[in-house]
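Asks: Everything below, folded, please.
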Amino acid sequence: MDGLDLHLVQFGLTVVFSFLIGLEVKTYRRHRQVEKPSDFFGTTRTITFVGILGYIFYILDPTLKLYIAVFAGFTLLYALFYIQKLKEGRSAILLYLVSLLVFSFGPLLVRFPFWMATLLFVTIIFILNAKGMIERMSESADTTEFETLGKMVLLSGVILPLLPHEPVSHLVPISPFAIWMAVVIISGISYVGYILQKYIFPDRGYYLTGLIGGLYSSTATTVVLAKKIASGEQRSVLDGAIIAATAMMYLRLIVVAGVFNMTIAKEVALPFLLFALVGFLISLLFLRDEKSTAGKSLYVDRNPLELRTAFLFAMLFVVMMVLTTYITSRFGLHGLQILSFAAGLSDIDPFILSLLTGKYSVTQRQIVSAIMIAAGSNNILKGVYALWFGSVKKSFRSALAVMLLGVATIGWALWI
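Replies: Model prediction:
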């Protein structure tokens, strides 16, 4: 009975997944008019039957001979259909590839956990609907970006495992492996924001620019948006976008802290989530002043995976760790607080990483305080940038809001 119930579940899921993909394929082809109705091969019912055949013939013969024979027969049948397509100048094999994947649902459900077949189903649906996005990416992609990505993969997947795991010295109590791993993780987080900015949402509004830009670089995004305010475009929306970028910075710092030091991440989670929420609420208030949040394509066109950027980040990371070790051992908490404020006036990632991964003569609570001071100081810097690049008169509201968030963050840090 247990076996019967299991087979019933497997068969039912095969039918459901196959049927839904069949519907998706039919919708895809109808919208794009890929095939003429007279010669269309692979209706919703056909693809559903392909999935059922794959399941039935897989469980009937454990040696897989029958399964392979049906697979070969289906391939031969499609080959005959494909020959006719070639005569008409059409060479796409999308339907065949989708049918093969549907044919594999049975074995996947029998041999592997349920999530494997589910993941395949979701992937097929996503790729079928991603044609427009893929075309936009291929049209706008720069060939140098693929070269940069290849170099970074080489350094991360080949060179990284070969780096020593022993600490460099007593001043740098971290290994070359850990240093480069930190660079890879931070660059990866920024790269996600960069891809979302440039390729996934190329026609987004200014507010979405601020949200995604905050994941990539809230400081650079603030500068770009402030320049748009100076040109007189949609002031309220741009003010909201600048504040949203800063709110996203808080969420990004929580993620970074969670990757490298979960204990500290738990400590900063509450205040950073609170400040992020306040930032989002203030930014939404600005949006009410505008009827539309649309805007031209706008992004910070600098690939975070560029080797020069990565090596510079690694160097700053090491310098910050040496400097933090020296100052904490010589000047204690007050020295660390001053250093934190100064570090916030530049790129805060190397400094925060040095706090998360290093070993210093200060308490964990003091490290949390230092991270918050750096974040607050960085907000004050962004407020100054907003005033400088957007003019005092036009960017005053967003600059004031960002600065107040910075002051509140520093105040919380000094209070704990």
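Asks: Only C-alpha atoms from now on, for both contacts and neighbour counts.
Replies: Noted.
Asks: Residue 217 versus the spatially most central residue of the chain, what's the distance?
Replies: The centre of the chain sits closest to residue 192, judged by Cα atoms, centre = their mean, with a distance of 3.6 Å. Per Cα to Cα, to the nearest Å, residue 192 is found 11 Å from residue 217.
Asks: ditto for residue 310
Replies: On the measure of Cα to Cα, residue 310 and residue 217 end up 15 Å apart.
Asks: One more: residue 63?
Replies: To residue 217, residue 63 is 55 Å away according to Cα to Cα.
Asks: Kindly report the same for residue 104.
Replies: Counting by Cα to Cα, the gap from residue 104 to residue 217 is 43 Å.
Asks: now the other sequence, so there's something to compare against:
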Amino acid sequence: MLSQTMNFIPPEFFKMLLVFFLSFLIGLEREEWKSISGKYAFGGVRTYPLIGLIGYSLASLSSGQMIPFSVGLIVIGSLMFLSYWHKIKSTQTPGLATEMVALTTYLVGALVYHNQFWMASTLVITSLLLLELKSVLEGLTQKFSPDDILTFTKFLFLTAVILPILPNQNFGEFQINPFKTWLIVVAVSSISYGSFILQKICKNQGNIALVALLGGAYSSTVTTVALAKQSTRTNHPHRYAGGILMASGIMYVRLALLIILFNPNLGKELTLPFSLLAIVGVGGGWLWSSRIESPTISLEEKKAYSSRNPLELKAAFLFAFLFVIIVIVTHYTALYLGSSGLYVLAGIMGVTDIDPFILGITQSAGQSTPLSVAAGAILIAASSNNIIKGIYAFSFGDRQTGKQSLFLLISLAILGLIPLIFQ
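Replies: Modelled structure (predicted):
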């Protein structure tokens, strides 16, 4: 009986019902905003559904011609102009969001008529989120500076401008792929930039664990040096030494993600040891820092180790250059010196930025370099890096923090070498 009844209902009825529902949601939100703020706003629960239905009707009557629909858009736009003009005369801070949402409602009607249901729904939901999150979004301006906007622009330049134009093919004796090389730069930059953004958002939440984890995702070496220097101004060695260990623990998570992304087979070799080392580093660091009072830090302390801009273009190009050089050096080392030579090179590379070396290993692992040898070299490089960070902490931190950090990081480095015994 129901199916027979449905056959008598034209499909246009359901489209108009969808337009009414989506437009009504916008009108309801605007009506609620007017009642809460007490300010003038165009339309409400009746006006917006009418605008949506007018958009649907004109799209239907246009029969593929844009002139009738465009005239309707001009009429609605003229009404929005008068509404905005009224707000300019009556308030010192007129907003344009309501008028833009009204034009959006008109377009929703046309989209539904042309069976663009997903686009129409997404447009309405996005509009509602932007309207409801007004205070939250405006609050972001207090956390992000013009330099941060420039940083985001650089991130887009690295990912959306440079990457797509690079050729995705191998060149030369070493089979260097420009696209894959820059993709590695983008991957490392994305993790660093994500950590940078989270630190900005959470900059007033002074918790040593949060700082250590986000800093470790950005750069455990930079975080170690910053925490060590800051420890000289306070007398909390356990807190800072624990934070330094946590930053090194989260380093293993970051490296595991990058390795799995660019060489899944090598990632399988290292998932278990890296997971255990991350748990030991993060968990052990948290326990070590909790041996004293609550690890809350002041805003002045937090400013001392806020991360710098992670997306300097010079650094990105330098990373790509180092990556290519290290791929070549690693190739010749494995070819002429074998696994022993590669292990020695890994130990040496650990005193610098290990990302180019480790990601270079991912390109040869399973081909010219056995997976077990590549995994061993990465473990050695990470352990060597932990030792050098311990030396940094000992050199830049206060005496107690330096001693504790050096002990903890050497212990983590030794644990990182244990898997080599079972290879």
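Asks: Any idea what the TM-score comes out to?
Replies: Taking TM-score structural alignment, normalised by the length of the first structure as the basis, the two superposed chains have a TM-score of 0.80; 406 aligned residues with a Cα RMSD of 3.9 Å.
Asks: more crowded one of residue 63 and residue 217 of the first structure?
Replies: Legend: neighbour count by other Cα atoms under 10 Å for residue 63 of the first structure and residue 217, higher for residue 217 (22 against 10).
Asks: what helix or strand does the residue in the second structure that the more buried one lines up against sit in?
Replies: In the second structure, the residue paired with residue 217 of the first structure according to TM-score structural alignment is residue 219. Per DSSP states H and E: residue 219 of the second structure is located in helix 208-231.
Asks: on contacts alone, who are the packing partners of that helix?
Replies: helix 178-201, helix 237-262, helix 299-304, helix 371-396, helix 399-417 (3 or more Cα pairs under 8 Å, 6 or more residues apart in numbering; DSSP states H and E).
Asks: That helix: which residues count as buried?
Replies: By 16 or more other Cα atoms under 10 Å, the buried positions in helix 208-231 of the second structure come out as 208-231.
Asks: swap in stretch 411-423 of the second structure?
Replies: Buried residues in stretch 411-423 of the second structure, counted by 16+ other Cα under 10 Å: 412, 413, 414, 415, 416, 417.
Asks: Same check on stretch 133-152 of the second structure?
Replies: So for stretch 133-152 of the second structure, counting by 16+ other Cα under 10 Å, buried means 151, 152.
Asks: Could you tell me the end-to-end distance of it?
Replies: Span of stretch 133-152 of the second structure from end to end, Cα to Cα: 21 Å.
Asks: Give me the distance between the residue located most distally from the centre of the first structure and residue 375 of the first structure.
Replies: In the first structure, the residue that sits farthest from the middle, by Cα atoms, centre = their mean, is residue 1; the gap is 45.3 Å. Separation of residue 1 of the first structure from residue 375 of the first structure (Cα to Cα): 61 Å.
Asks: circling back to that earlier point, what does the residue nearest to the centre of the first structure correspond to in the second structure?
Replies: In the second structure, residue 192 of the first structure lands on residue 194 (TM-score structural alignment).
Asks: Residue 255 of the first structure too?
Replies: Residue pairing (TM-score structural alignment): residue 255 of the first structure is matched to residue 257 of the second structure.
Asks: same thing with residue 86 of the first structure?
Replies: Here residue 86 of the first structure is matched to residue 88 in the second structure, going by TM-score structural alignment.
Asks: any idea which helix or strand comes after the helix or strand residue 20 of the first structure falls within?
Replies: Element membership of residue 20 of the first structure, judged by DSSP H and E, is helix 2-32. Downstream of helix 2-32 of the first structure, the first helix or strand assigned by DSSP H and E is helix 44-60.
Asks: Flag every buried residue along that following helix.
Replies: Those would be 44, 47-55, 57-59, for helix 44-60 of the first structure by 16+ other Cα under 10 Å.
Asks: now do stretch 325-342 of the first structure
Replies: Residues of stretch 325-342 of the first structure classed as buried by neighbour count (16+ other Cα under 10 Å): 325, 326, 327, 328, 332, 333, 336, 337, 339, 340, 341.
Asks: Whatever residue of the first structure lines up with residue 401 of the second structure: what's it in contact with?
Replies: Alignment note (TM-score structural alignment): residue 401 of the second structure maps to residue 394 of the first structure. Residue 394 of the first structure makes contact with 229, 230, 235, 387 under the criterion Cα atoms under 8 Å, 6 or more residues apart in numbering.
Asks: is it true that the third one touches residue 226?
Replies: No - under the criterion of Cα atoms under 8 Å, residue 235 of the first structure is not in contact with residue 226, lying 9.3 Å apart.
Asks: quick revisit: for the helix holding residue 219 of the second structure, give me every contacting residue.
Replies: So helix 208-231 of the second structure is contacted by 191-193, 195-196, 198-199, 237, 239-240, 243-244, 246-251, 254, 286, 295-297, 301, 304-305, 307, 310, 389, 392-394, 396-398, 401-402 (Cα under 8 Å, 6+ apart).
Asks: any idea which element residue 167 of the first structure lies in?
Replies: Element membership for residue 167 of the first structure (DSSP H and E) is empty, with no helix or strand holding it.
Asks: I meant residue 77 of the first structure, not that one.
Replies: Following DSSP H and E, one finds residue 77 of the first structure within helix 65-87.
Asks: The lengthiest helix in the first structure vs the second structure, average offset?
Replies: Looking across the first structure with DSSP state H, the single longest helix is helix 307-343. After superposition onto the second structure, the mean distance of helix 307-343 of the first structure to its aligned counterpart is 1.6 Å, using mean Cα distance after the TM-score superposition for the first structure.
Asks: Could you tell me where the helix or strand just after that helix falls in the second structure?
Replies: Going down the chain from helix 307-343 of the first structure, the next helix or strand is helix 348-357, by DSSP H and E. Aligned using TM-score structural alignment, helix 348-357 of the first structure spans residues 354-363 in the second structure.
Asks: superposed on the second structure, where does stretch 49-59 of the first structure end up, distance-wise?
Replies: Following superposition, stretch 49-59 of the first structure is found to deviate from the second structure by 6.2 Å on average (mean Cα distance after the TM-score superposition for the first structure).
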